[in-house]
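Novice: Here is my input; please provide its structure:
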Amino acid sequence: MADDDLRVPLDALPVHDPFVLPVAHDGTYRLYQGVAGDPAGVEVRHSRDLRTWSAPRRVFSVPDGAWADPTCSPWAPEVHEWRGRYHLMTTLHQPATALPLVRQGGTEFRLQSADARWRLDPAARGTVVAVADDPDGPFALVDPTGPVPPADFMTLDGTLVTDRDGDPWMVYAHEWVQLLDGTVEAVPLQPDLSRAAGAPVHLFRGSEASWQSERTPGATALAPYVTDGPQLRRLPGGALACLWSSYRAQGAEYVQTWALSRSGDLTGPWEQREVLVGGDAGHGMLFDTFDGRTALVLHRGMGSPTVRAEFHEVHLTPEEVAVRPWEW
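Specialist: Model prediction:
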C-alpha cells in the first residue's frame, strides 16, 4: 500500500465498534468494519498514522448456505493473529430463526423499543470465526452451520483471550433481549479456534456495574441491563482487565466501563470499576501503537450519522486503567 492511497481523514469516517490491528511487518494499522450489502461482509482500511485511512477493501462476505442471513451486516469484526494465521471474529444474524421469549418464573415477556416502533423478540445471533493467511484476507468461514457460542443463546461481540495456561477462549456478551439482565460469558476454544471446546462459563452481569445504583426503574418498566463489546487486557503484574459497555441514565447514555479480575483468572472474581468514558461513547478496545503508547479506540454517537472513532491514551498499572487525552 502506497502512502498516497491514504485519503480519508478520521473525522470524516463513520465508524461503529472500531477494532484496530497493528501489523508490525509493514508498519500499518488495520481498521475492520462490518458493511451492508448482498452479501454483507467485512471491510478493512489501512493507515500509517491513525489519522488518515485508505479506501475500504472487502475481506469477508457472509456466504450463501450458512446459518446466517447474508444480507444482515456483521457486527464488531476483529482480527487476531494466532499460530501464524489471522482469525476474524464477527457477529452474524438470522432474524428468521426465533429463539424462546424471555421468561422469569411463570411470566413470559415481550420486549419492545422505547419508542414502541418495533418488538425486540430474541432471534439467532452469535459470533463466528473465519480464517486467512493474511490480515487483508480473504477470510473463509470455518463452520457454516452455527456460531461458536451455543446457538440457542442470543450473543454478540465475541473476542479472543488466552487464560493463564495460554489456552484460547472466546469472551462474548449475552444479550439483555434474551436475559433482561445481560451477561458477559466465556467459552473455551479448540486449539485452532474452530469451535467451542467446552461449556460456557458466567463472568458477570450488567446489573453488577458499580454505577448502576444511580438507575431507578420506572413503576411500569423494567430496566434492561445491557452488556456490550467485551475486550480483555492483561495488566502489569498479571491482573486481567475487561473493558465493556452499557447504558446509564435510564438507558440514555452509552458508556465505556471496565471490570478487574485481581487474580488474573478469566473466571474472576470480577470487580466492577468506574466509567472510563461517557457521553454516548463506548465499545472500546486497547492496542499498542508503533510509537510505544497504549491506545483506547471507541466510537461516539452510536446510531447517528455522526458516529466516529475516537482515540484516548491509556496508562496501565497493576490495578488501574487510566484514560488520558490523545495527543496527535
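
Novice: CA only for contacts and neighbour counts going forward, please
Specialist: OK.

Novice: other SSEs contacting the lengthiest strand in the chain?
Specialist: Secondary structure of the chain per DSSP state E: the longest strand is strand 85-98. If you count contacts as 3 or more Cα pairs under 8 Å, 6 or more residues apart in numbering; DSSP states H and E, strand 85-98 packs onto strand 75-82, strand 123-132, strand 155-162.

Novice: H16 is nearest to which of those strands?
Specialist: Nearest to H16, of all the helices and strands packed on strand 85-98, is strand 75-82, at 7.6 Å by Cα to Cα.

Novice: next one: that closest one to chain centre, how far?
Specialist: Its chain's C-alpha centre and that of strand 75-82 lie 9 Å apart, by Cα atoms, centre = their mean, to the nearest Å.

Novice: And stretch 252-261, by the same measure?
Specialist: Stretch 252-261 sits 13 Å away from the centroid of its parent chain (Cα atoms, centre = their mean).

Novice: which parts of it are buried?
Specialist: Y254, V255, Q256, T257, W258, A259, L260, S261 (16 or more other Cα atoms under 10 Å).

Novice: Kindly reformat the helices and strands packed on strand 85-98 as CSV containing mean neighbour count and distance to D280.
Specialist: Output for the helices and strands packed on strand 85-98, formatted as CSV (neighbours: other Cα atoms under 10 Å; distance: least, Cα to Cα, whole Å):
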stretch, mean neighbour count, distance to D280
strand 75-82, 22, 17
strand 123-132, 25, 24
strand 155-162, 26, 18
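
Novice: Those strands: which one's closest to D69?
Specialist: Using Cα to Cα, those put strand 123-132 closest to D69, at 9.9 Å.

Novice: ok and the closest one relative to strand 155-162, angle-wise?
Specialist: Here the directions of strand 123-132 and strand 155-162 differ by 40 degrees (axes from the mean of the first three to the mean of the last three Cα atoms, to 10 degrees).

Novice: Could you also give me the structure for this next sequence, so I can compare it with the first?
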Amino acid sequence: MTTLSEINFRDPFILASAQTQLYYLFGTAGQTAWSGTPEGFDVYTSPDLVEWSGPFPAFRPEPGFWADHHFWAPEVHAYKDKYYMFASFKSEGIPRGTQILVADEPQGLYHPNSSGPVTPAGWECLDGTLYVDQEGQPWMVFCREWLEVTDGEMYAVRLNEELSAAAGEPVLLFRASEAPWSVGGTEGQYVTDGPFLHPGQGGELLMLWSSGGASGYAMGLARSASGSICGPWTQDAEPLYAKDGGHGMLFRDFAGRLLLTIHTPNRNPEERPVLLEVQESSRQLNIGEL
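Specialist: Just a heads-up that it's a prediction; the model follows:
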C-alpha cells in the first residue's frame, strides 16, 4: 500500500467506479515526463482515496507504436459500455497529439481505439478530454500548444460515436491571454494546459484549465453561460488555484462529495497528486481542505 504523497504523478486523473467500488488514479509518470523512454501508463487503485495499491500496467505500447516519448496526461472516461483513455504522445519529427485508447475494464489494459492522434495532423496539441453534451454528442476539448502558436489556444472538436475519429472541424474556444490571471512568458508565450469540463449549477458549463500565473503554475475557470461547448466563453478574473499547482479535474466520491485533484508542486520530480474538497454554489467553486 502507498499514499498519494509517495506517488510521483503529474496531471492526476481519478475515475470513481460505482461498479467496482474502487477509485482509479492515472497520471503522467514524473520519472519520464521530460526525458527517457516511458514504458506506457500505470494506474493505482484505492477503496478509500487514502491507501493505494499499485502501480499496475494500464497501457503498454505494442511494437511499432508511433510515439516514443512525452507520454502525457492519461485520463479515463466511462462511455457507453467501455472505458476510453485520452492521452498525449510525441515522436521525433511527428507533432504531439492526443490519441484515444479503449479497454473493457477501468484498469485496462488499454489499446488504441483511433489509428493515431485525433487532434489535427500537423498541429502541436495535448491534453484532450471528453465532454458529452446534452444531446449525447461526444466532443474532445484540447489545447493547441504555445510552442506552435505562441498564445496557446483551446479547441473543441466533435467525435464520432465510436470515439475513433473527429467528426467535424475544430472550433476555437479561447486563447490563453484572454484570462486576466494568465501571465505570459518573456516573449509573449501563453500556456494552455489541462482542460476539464464540469456542468455548473444554473446551466453554466465550467472549464478548469491551467496556465502560468503571477505565482507560477496556476489553474483558472472559464465559463460558457449558454451551457454550450462552443461558448461564448468568459474567464474569471482570478485563478481558482493560484500558486504552483494545477492540471486539475473534478469527481464525486462514493459519499457524494465533490473533490478536486491537482498536482503540486509543479517541479519535477517533486510533483504529487493532492485531493481537495470543493463546495459548489450557484456560480462559485470554493476549494477547501479534504
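
Novice: Please work out the TM-score for the two chains.
Specialist: Once superposed, the chains reach a TM-score of 0.93 (TM-score structural alignment, normalised by the length of structure 2), with 284 aligned residues with a Cα RMSD of 1.7 Å.

Novice: which secondary structure elements does the next helix or strand after the longest strand of structure 1 contact?
Specialist: Counting by DSSP states H and E, the next helix or strand C-terminal to strand 85-98 of structure 1 is strand 102-104. Contacts defined by 3+ Cα pairs under 8 Å, 6+ apart place strand 102-104 of structure 1 against strand 107-109, helix 176-179.

Novice: What are the buried residues along the shortest one?
Specialist: Right, the one you point to is strand 107-109 of structure 1. Buried residues in strand 107-109 of structure 1 (16+ other Cα under 10 Å): none.

Novice: Now do it: which range of structure 2 does it align onto?
Specialist: Under the alignment (TM-score structural alignment), strand 107-109 of structure 1 falls on nothing in structure 2.

Novice: Figure out which of the helices and strands packed on strand 85-98 of structure 1 is closest to F311 of structure 1.
Specialist: strand 75-82 (17.1 Å).

Novice: residues in structure 2 aligned with the closest one?
Specialist: Going by TM-score structural alignment: strand 75-82 of structure 1 matches residues 72-79.

Novice: ok, and what's touching that stretch?
Specialist: 10-15, 26-29, 33, 41, 83-89, 106, 127, 129-130 (Cα atoms under 8 Å, 6 or more residues apart in numbering).

Novice: could the helices and strands packed on strand 85-98 of structure 1 go into CSV alongside distance to F60 of structure 1?
Specialist: Below are these laid out as CSV (distance: least, Cα to Cα, whole Å):
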stretch, distance to F60 of structure 1
strand 75-82, 10
strand 123-132, 8
strand 155-162, 17
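
Novice: Of all those, which one comes closest to D291 of structure 1?
Specialist: Closest approach to D291 of structure 1 among those (Cα to Cα): strand 75-82, 20.4 Å.

Novice: Tell me the counterpart of S194 of structure 1 in structure 2.
Specialist: S194 of structure 1 maps onto S164 in structure 2, by TM-score structural alignment.

Novice: Its match falls within a strand, correct?
Specialist: No: applying DSSP: H, G, I helix; E, B strand; the rest coil, one finds S164 of structure 2 to be coil, outside a strand.

Novice: Can you tell me the element the residue nearest in space to the middle of structure 2 falls in?
Specialist: In structure 2, the centroid-proximal residue (Cα atoms, centre = their mean) is G194; its distance is 4.4 Å. Counting by DSSP H and E, the element that carries G194 of structure 2 is strand 193-199.

Novice: just so I know, which of the helices and strands packed on strand 85-98 of structure 1 lies nearest V201 of structure 1?
Specialist: If you check each of these against V201 of structure 1 by Cα to Cα, strand 155-162 wins as the nearest, at 13.5 Å.

Novice: Give the aligned range of that closest one in structure 2.
Specialist: Aligned using TM-score structural alignment, strand 155-162 of structure 1 spans residues 125-132 in structure 2.

Novice: to the chain's geometric centre, what's the distance from the matching stretch?
Specialist: Stretch 125-132 of structure 2 sits 7 Å away from the centroid of its parent chain (Cα atoms, centre = their mean).

Novice: what's the average distance of that stretch to structure 1?
Specialist: Following superposition, stretch 125-132 of structure 2 is found to deviate from structure 1 by 0.4 Å on average (mean Cα distance after the TM-score superposition for structure 1).

Novice: And for that stretch, what's in contact with it?
Specialist: 72-73, 75, 77, 86-89, 95-98, 119, 138-145, 193-197.

Novice: same check, this time on stretch 128-138 of structure 1
Specialist: 44, 58-60, 79, 84-92, 139-143, 146-148, 193-194.

Novice: re the thing from before, quick one: which of the buried residues of stretch 252-261 of structure 1 is nearest to A123 of structure 1?
Specialist: Closest to A123 of structure 1, out of all of the buried residues of stretch 252-261 of structure 1 and judged by Cα to Cα, is Y254, at 23.3 Å.

Novice: how much space between the closest one and S246 of structure 1?
Specialist: 6 Å (Cα to Cα, to the nearest Å).

Novice: ok so, going back, in a markdown table, list the buried residues of stretch 252-261 of structure 1 along with distance to G303 of structure 1 and secondary structure.
Specialist: Listed next are the buried residues of stretch 252-261 of structure 1 as a markdown table, based on distance: Cα to Cα, whole Å; DSSP: H, G, I helix; E, B strand; the rest coil:
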| residue | distance to G303 of structure 1 | secondary structure |
| --- | --- | --- |
| Y254 | 11 | strand |
| V255 | 14 | strand |
| Q256 | 16 | strand |
| T257 | 19 | strand |
| W258 | 22 | strand |
| A259 | 25 | strand |
| L260 | 29 | strand |
| S261 | 31 | strand |
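
Novice: so the residue mapped onto L25 of structure 2 from structure 1, which of the three states?
Specialist: When structure 1 is aligned by TM-score structural alignment, L25 of structure 2 is paired with L31. At L31 of structure 1, secondary structure determined by three-state DSSP is strand.

Novice: L31 of structure 1: what's it in contact with?
Specialist: P18, F19, V20, L21, V44, R45, H46.

Novice: 10 Å instead, please
Specialist: Shown in contact with L31 of structure 1 (Cα atoms under 10 Å, 6 or more residues apart in numbering): 15, 18-22, 43-47, 50, 53-54, 56, 77-79.

Novice: and what of S226 of structure 2?
Specialist: G203, E204, L205, P232, W233.
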